[in-house]
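Peer 1: missing the sequence, but the structure's below:
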């Protein structure tokens, strides 16, 4: 069987990581994770070990060599038999040995697909953690960005109190809100450790190693055509290909079972040392004996072959069911991902409009509060809403990218784009 080129870099290239993208943090992390992943390296070694099975099963049985003596020599006309040397070589039915090698190579191909399937899963796991970490860090940025606004509002409220035109309660409400944001920042610092640890685990680094995140994620783009996406997945997904190779292995096992059910043969020869007779002077006195042998092994007990055939047929049927289940799962995943992407897009549009309107309302109320001391409660509420819209917009952006990553994890290559 042709040996595949097994380098983890192949997977990164197959996943469509272009030269231009390597300058970006996330593709660099994916590249490093797949190159250094011990789990993928272990699967690669298992595949290489599986390739070594074919030479083991495609050889002829070991020849048998025997020696025999005669404590009571058998007398022949030409003399007594003293020693027997024999050798026998067995031969299976023609075509059996190549079929065994082909079966083992097919099993190895199924294991080969497992490497690609696991690489897809690891890539998606890293992308999830990366977007989670991005969301946490950007949430912190939003909260920090709004702290000066609250401080400015607090200073305005204090000035109003000092001038006798405001209430101390206004100052306290701003301070309470500011403390809430500071506490939320402290909580987010702890939350960031979880996705960070996941990323560093996949990169084989210490859990607290810092990650250089992208400055700003724009709205996600969905470059896949939904109508051809499932067709591409059915053709290229490693898990489906693995099941197909397992089915092929079962079919080859059926063909091998037929060959195993046919007779096998043996050829041998014996050389017998004969001692000379002392009581007669004969032509060829003491001449040794050469005996040629042939044997046939008849597999007349058929139940094991019939049971093996039933076993492999059941395997093929079971694998068909698994493929149907996987196809249904993939179809559902695609539908969910597209729904998530569209929901994220609509929410992003909504939150951007609401944010612009809220900013305009805040500007009006700030002017009114500064000059007349009115509408403080409404101003504080709108400041809080502005923060919420920023956070919701961030969540919508991240949700869109996660939806694309969910689809991308099903594609071994990018032909469906």
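Peer 2: Nice, I can see it. Predicted model, so just to flag it, every value in this text is computed and none were measured.
Peer 1: can we go C-alpha only for contacts and neighbour counts from here?
Peer 2: Will do.
Peer 1: Helix, strand, or coil at residue 208?
Peer 2: Assigned with DSSP: H, G, I helix; E, B strand; the rest coil, residue 208 falls in the coil class.
Peer 1: which residues touch the closest residue to it other than its chain neighbours?
Peer 2: The shortest distance from residue 208 to any non-neighbouring residue, by CA to CA, 6 or more residues apart in numbering, is to residue 197 (6.4 Å). Residues near residue 197 by CA atoms under 8 Å, 6 or more residues apart in numbering: 206, 207, 208.
Peer 1: residues in contact with stretch 367-384?
Peer 2: 156, 160, 165, 166, 170, 174, 358, 361, 362, 365, 366.
Peer 1: Helix or strand: which one has the first one?
Peer 2: Under the criterion DSSP states H and E, the helix or strand holding residue 156 is helix 96-162.
Peer 1: putting a second one here so we can go through both:
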């Protein structure tokens, strides 16, 4: 078995060499560029699945030879550069692969087949596990608005991007609170007869290690500034979440209104069919055909309204699906119950809640505190920064030494330095700049507070009006119109009124019921706007 294993390892080594001769992936980030790496560097310990994919850009231009040919067996592989990617192209590469494949034994092929089967099983298991973590989409199922809100707050890319900005801002704190990098220098004299001479002998090297030490309060202030910026980024996350929540609720209420309007049309269609039958019966008993035609015309008008409402519903569903990051085929459905909560009534209570919860106000508050820390940092520029260092000199007393008492003892010295903040005009200008920025942010906070106060007053007045209109339509107008329509139908059957009066009453009922649904949807949307303005989750 050992010769077979050795032969197998040799074949694998050949394939690794051929794969390495095809491509060397260009580096990214802080790693060494691809032009500086050797095209033959191969990680022999890595498995074949860890190697880079063998691919050549289709738009590669301007090939150029960058190194001498590489010999693999009896063939030569020529290194060529394609857009910063090193490729080793061989004219008979397919023949080389065929030769290596012919050397593989049947046992190796069986092992490969077994490995492929095991890999496919593991891939299937991983795919099943990933599928289990994602809830299956429900097509056509009616869901409350809270269900769609949970999806949007979890999957919306704007929220994810804002959270990533918060995570990025947290890593600024250790950067600004750390000391600057130390500096190492080495001064040497390659020509001995021109080197620096001391009583102890000739100086060969003078090495120095220095470290800048800012005023301690400066680093703490920079850390406080970075912390405030993290809190500002978190306030931005909350603002985007409130904005997405409002958009989802408004889109959901539009879907609900379209469903309710379509339901009203469907209910009215049965009434029109009954009126058509009554008109046909009167026509057969000697009445006019005009009533039958008017009834049929009303049925056609309902069909037209149904088309308009269906299109309106599809648009609202598309808007809601866009906010939920759902495919076009999965159109969300609203429940029959709107689930409208109580409308807030006290303006002062809303303003107090907005002072505590509104993300925009909280973000500006954190920004003011950040500007205060920046003003403090500008004042700290009056204090000097320190510079400490260690010097080490290597002394030689062997050759070309002038001093007769040279002993070759190395020298160690320490240095302490400081900056001189003497340019007061520059420092004072920085302080005034920070003060004006803080004052500007304070005024922006006051303006935003007034804007929120005015917005809440307008939304609360709108909500109160919608509540009153909803109660009037729901308790008085719609029931009375229904009673009027019932009487009109009875009078028409008894030939005590004409068909025109009956149709007008029917149209009023249809308009009132549709308007009532619009009032409810608008009221729910106004409450959503109030919640977004207040900002509390």
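Peer 2: Nice, I can see it. If you're wondering where the values come from, they're calculated on a predicted model, not measured in any experiment.
Peer 1: Report the TM-score for the pair.
Peer 2: TM-score for the superposed chains, counting by TM-score structural alignment, normalised by the length of the first structure: 0.88, backed by 391 aligned residues with a CA RMSD of 2.1 Å.
Peer 1: For the contacts of residue 197 of the first structure, give me CSV that also has distance to residue 64 of the first structure and neighbour count.
Peer 2: Written out in CSV, the entries for these read as follows (distance: CA to CA, whole Å; neighbours: other CA atoms under 10 Å):
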residue, distance to residue 64 of the first structure, neighbour count
206, 58, 12
207, 60, 17
208, 63, 15
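Peer 1: Could you see which of those carry over to the second structure?
Peer 2: When these are mapped onto the second structure and checked using both residues aligned by TM-score structural alignment, their matches' CA atoms under 8 Å, the preserved contacts are residue 207.
Peer 1: which strand is the longest one in the second structure?
Peer 2: Identified as the longest strand of the second structure according to DSSP state E is strand 201-213.
Peer 1: so it corresponds to what in the first structure?
Peer 2: Taken onto the first structure by TM-score structural alignment, strand 201-213 of the second structure occupies residues 79-91 there.
Peer 1: returning to that earlier point: so the residue nearest to residue 208 of the first structure is in which element?
Peer 2: Going by DSSP H and E, residue 197 of the first structure is in helix 193-202.
Peer 1: again with residue 508 of the second structure
Peer 2: Following DSSP H and E, one finds residue 508 of the second structure within helix 499-534.
Peer 1: Show where that helix falls in the first structure, residue numbers please.
Peer 2: Counting by TM-score structural alignment, helix 499-534 of the second structure corresponds to 376-411 in the first structure.
Peer 1: Go through that stretch and flag the buried ones.
Peer 2: Residues 376, 379-380, 382-383, 385-411 are the ones in stretch 376-411 of the first structure that count as buried (16 or more other CA atoms under 10 Å).
Peer 1: Now do the contacts for residue 246 of the second structure.
Peer 2: 528, 529, 532 are the contacts of residue 246 of the second structure under CA under 8 Å, 6+ apart.
Peer 1: excluding its backbone neighbours, what's nearest the last one?
Peer 2: Same thing as residue 532 of the second structure. In space, residue 532 of the second structure is closest to residue 242, 5.5 Å off (CA to CA, 6+ apart).
Peer 1: Counting neighbours, what do you get for the counterpart of the one you found in the first structure?
Peer 2: In the first structure, the residue matched to residue 242 of the second structure (TM-score structural alignment) is residue 120. Per other CA atoms under 10 Å, the neighbour tally for residue 120 of the first structure reads 22.
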